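> Pasting a predicted model and its sequence here:
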Amino acid sequence: AHRRAQRRGATKETTIEVSVDLDAPWCEADLPSGAQGAWTGNVMTSTTLTATVERTARIKTGISVLDRVLTELVRCAGIQVVVHCEGDRHIDDHHTAEDVAITLGQCLHEALGDKAGLARMGCAEGAHAAARCRAVLDLSNRAHFESDLSLDEEYVGGVDGEVVALAFGADGADVGGSESSSSPCDAICGGVLSSEMLHHVFLSLTMELRATVHLEVLEDSGAPGHTLDIALAASSAFGAALASASKLDPRRHGVVASSKGTLSQ
């Protein structure tokens, strides 16, 4: 059976749509740059047009750093994912990041089904610049998350008050003339992710995926901005471990990888 799931929802904080297809391969057009160049302007049949639209980038949360983290995870997992979210980013990044992670985890769990015949476990490393991370993942239905991610900067990538000064001037006035940005909070929350919420994203994703996940930092420069390198390395490792764990193992002959013959419910 084709392994896919989709969820939509709306609250006072967010409007969200997420879909997951574990058996449709990720492709370069799933990158934001690929989305812009996927259609050349040539006349297409309805079938070709649908196929093109379906493979273009679909991770749009309104938080560019979160988009990068999720895109890296999906790329290394080798799956197709759609994430659309409109959230109350004028307040902060909490509701958007949390709801995206929760809904994505729920879709992944649903798409994986009873996990019969799956390898179930995966271990992988990911690297970005000077950072290297390892992820150990077990699709156990026992939700547990551990990590030692060194998130010692307020924002992923080390964004600080300088961004506000550049965007709004010393007195807080918008020097860019943008009508869409009305406060320094808009500039921060519209582009970056707090380090606290990065941890929460991995935690919420793991809990709703109902997996056991351990993330470990193997190398880290500690230089200013190193938290972005850690975030992308951890995402790569998480995605690659998920790819290994979710693969069908022919040696299982369709049986759940458990001595009990079933996983915890």
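On my side now, so go ahead. Computed from a predicted structure; not experimentally measured.
> Only C-alpha atoms from now on, for both contacts and neighbour counts.
Noted.
> ok, which stretches of the stretch 1-150 of the chain are helices?
32-37, 46-55, 64-77, 94-112 (DSSP state H, counting those that start in this stretch).
> Of those helices, which is nearest residue 6?
helix 94-112 (6.1 Å; Cα to Cα).
> I'd like the helices of the stretch 1-150 of the chain as JSON lines, with distance to residue 192 and mean neighbour count appended.
Output for the helices of the stretch 1-150 of the chain, formatted as JSON lines (distance: least, Cα to Cα, whole Å; neighbours: other Cα atoms under 10 Å):
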{"stretch": "helix 32-37", "distance to residue 192": "17", "mean neighbour count": "14"}
{"stretch": "helix 46-55", "distance to residue 192": "26", "mean neighbour count": "13"}
{"stretch": "helix 64-77", "distance to residue 192": "5", "mean neighbour count": "23"}
{"stretch": "helix 94-112", "distance to residue 192": "11", "mean neighbour count": "23"}
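> Could you export these to TSV, including columns for distance to residue 20?
Converted to TSV, those look like this (distance: least, Cα to Cα, whole Å):
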stretch	distance to residue 20
helix 32-37	18
helix 46-55	12
helix 64-77	10
helix 94-112	6
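> Quick one, which of those gets closest to residue 153.
Among the helices of the stretch 1-150 of the chain, if distance is taken as Cα to Cα, the winner is helix 64-77, at 14.3 Å.
> Packing partners of the closest one?
Counting contacts by 3 or more Cα pairs under 8 Å, 6 or more residues apart in numbering; DSSP states H and E, helix 64-77 is packed against strand 59-60, helix 226-245.
> looking at the ones you listed, which is buried most?
Counting by mean count of other Cα atoms under 10 Å, helix 226-245 has the highest mean neighbour count of the helices and strands packed on helix 64-77, with a mean of 27.
> just so I have it, where are all the strands in this structure?
For the chain, the strands defined by DSSP state E cover 4-10, 14-21, 59-60, 80-87, 121-128, 131-138, 144-147, 212-219.
> neighbouring contacts of the fourth one?
Contacts of strand 80-87 from elsewhere in the structure, counted by Cα atoms under 8 Å, 6 or more residues apart in numbering, are 13-26, 30, 55, 57-62, 74, 95-96, 100, 104.
> here's the one I want to compare it with:
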Amino acid sequence: MAATPTFTPRTASRRRTTGETDVEVSLTLDGTGRSDCQTGVGFLDHMLTLWAHHGGFDLAVRCQGDLHVDEHHSVEDVAITLGQTFAEALGDKAYIARYGHAYVPMDETLARAVVDLSGRFYFVFAADFDRPTVGDLATELVSHFWYSFAEQVRCNLHIQVLYGQNTHHKIEAIFKAVARALREAVRRDVQFGSVRSTKGVL
């Protein structure tokens, strides 16, 4: 009988510096949901805190961005750096469950997220927002945030708000659903061997 593999915590840190932003991210996938997020965009900090808590990830984010222009560059570069850090923490993806999905209600709203950590990028987003902003975040950047994250992780990520009315609730349900889907996908599963693919690689 093969020995049960020994696992160590999956963690990574990244820094991304451009003429528009300076972003630092530290992430532990096998965490307890602790977070310290200071992006300069208050509503994004709130969403990242929720994402870490519901994903069981330990997360620290710092961003110094050109907010005198607007929040676009900060939101985009935080997503890019978070995606790169997530991919690095995953490493060779040994023994991960690979797939994850979650439905999350938020009062009148219901959101669904489905992920495949396949090494292939594809993104689908189906949600309508009635407000142009929530707090200091443009709602059009919610889709762009997850597009940028999924592109760096090289995963399939499908997000849909099935129904709802309140824009804050919709966005919060999205971040929570993605967190729980990713938590399921990164879960270690030794039952089916080290690679959950008939190709032998993810």
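Here it is on my side, so go on. Given the structure is predicted, the values throughout are model-derived calculations rather than measurements.
> Just give the TM-score of the two.
For this chain pair, the superposition-based TM-score is 0.92 by TM-score structural alignment, normalised by the length of the second structure; 195 aligned residues with a Cα RMSD of 1.2 Å.
> quick one: contacts for the residue opposite residue 13 of the first structure in the second structure once aligned?
Per TM-score structural alignment, the equivalent position to residue 13 of the first structure in the second structure is residue 20. Each residue near residue 20 of the second structure by Cα under 8 Å, 6+ apart is listed here: 65, 66, 73, 74.
> correct me, but the second one touches residue 23?
The reference is to residue 66 of the second structure. No: here residue 66 of the second structure does not reach residue 23: they are 11.6 Å apart, not a contact under Cα atoms under 8 Å.
> For these two, indicate the residue with more neighbours.
Neighbour tally, residue 66 of the second structure and residue 23, criterion other Cα atoms under 10 Å: the higher count belongs to residue 23, 24 against 16.
> So that one sits against residue 76, correct?
No: here residue 23 of the second structure does not reach residue 76: they are 10.5 Å apart, not a contact under Cα under 8 Å.
> before we move on, the earlier item: can you put the strands of the first structure in CSV and add distance to residue 112 of the first structure?
Output for these, formatted as CSV (distance: least, Cα to Cα, whole Å):
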stretch, distance to residue 112 of the first structure
strand 4-10, 8
strand 14-21, 10
strand 59-60, 20
strand 80-87, 14
strand 121-128, 13
strand 131-138, 13
strand 144-147, 18
strand 212-219, 15
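> any idea which of those strands is most buried?
Taking mean count of other Cα under 10 Å, strand 131-138 is the most buried of these, at a mean of 24.
> okay, and that one goes to which residues in the second structure?
Counting by TM-score structural alignment, strand 131-138 of the first structure corresponds to residues 109-116.
> Touching the matching stretch from outside, list them.
Under Cα under 8 Å, 6+ apart, the answer for stretch 109-116 of the second structure is 98-105, 155-166, 169-170, 173-174, 177-178, 181-182, 185.
> Next: stretch 178-198 of the second structure.
Taking Cα under 8 Å, 6+ apart as the rule, stretch 178-198 of the second structure contacts 4-5, 29, 51-52, 54-56, 90, 93-102, 112-117, 159, 201-202.
> go on, stretch 70-86 of the second structure?
Contacts for stretch 70-86 of the second structure (Cα under 8 Å, 6+ apart): 12-16, 20-21, 23-27, 29, 39-41, 44, 61, 63-67, 136-138, 141, 144-146, 148-153.
> For the residue nearest the centre of the first structure, give me its contacts.
Taking Cα atoms, centre = their mean, the centroid of the first structure lies closest to residue 70, which sits 2.3 Å from it. Each residue near residue 70 of the first structure by Cα under 8 Å, 6+ apart is listed here: 59, 235.
> Tell me the residue in the second structure aligned with it.
Match for residue 70 of the first structure (TM-score structural alignment): residue 48.
> before we move on, what about residue 251 of the first structure?
In the second structure, residue 251 of the first structure lands on residue 191 (TM-score structural alignment).
> burial of that match, as a residue count?
Neighbours of residue 191 of the second structure (other Cα under 10 Å): 9.
> What separation do you get for the aligned residue in the second structure for residue 218 of the first structure and residue 85 of the second structure?
Under the alignment (TM-score structural alignment), residue 218 of the first structure maps onto residue 162 of the second structure. Separation of residue 162 of the second structure from residue 85 of the second structure (Cα to Cα, to the nearest Å): 30 Å.
> same check, this time on residue 93 of the second structure
14 Å.
> Counting neighbours, what do you get for the counterpart of residue 90 of the first structure in the second structure?
Per TM-score structural alignment, the equivalent position to residue 90 of the first structure in the second structure is residue 68. By the criterion of other Cα under 10 Å, residue 68 of the second structure has 6 neighbours.
> Could you pull up the residues touching residue 68 of the second structure?
Counted by Cα under 8 Å, 6+ apart, residue 68 of the second structure has zero contacts.
> cool, residue 17 of the first structure as well?
Residue 17 of the first structure touches 6, 7, 8, 9, 82, 83, 84, 85, counting by Cα under 8 Å, 6+ apart.
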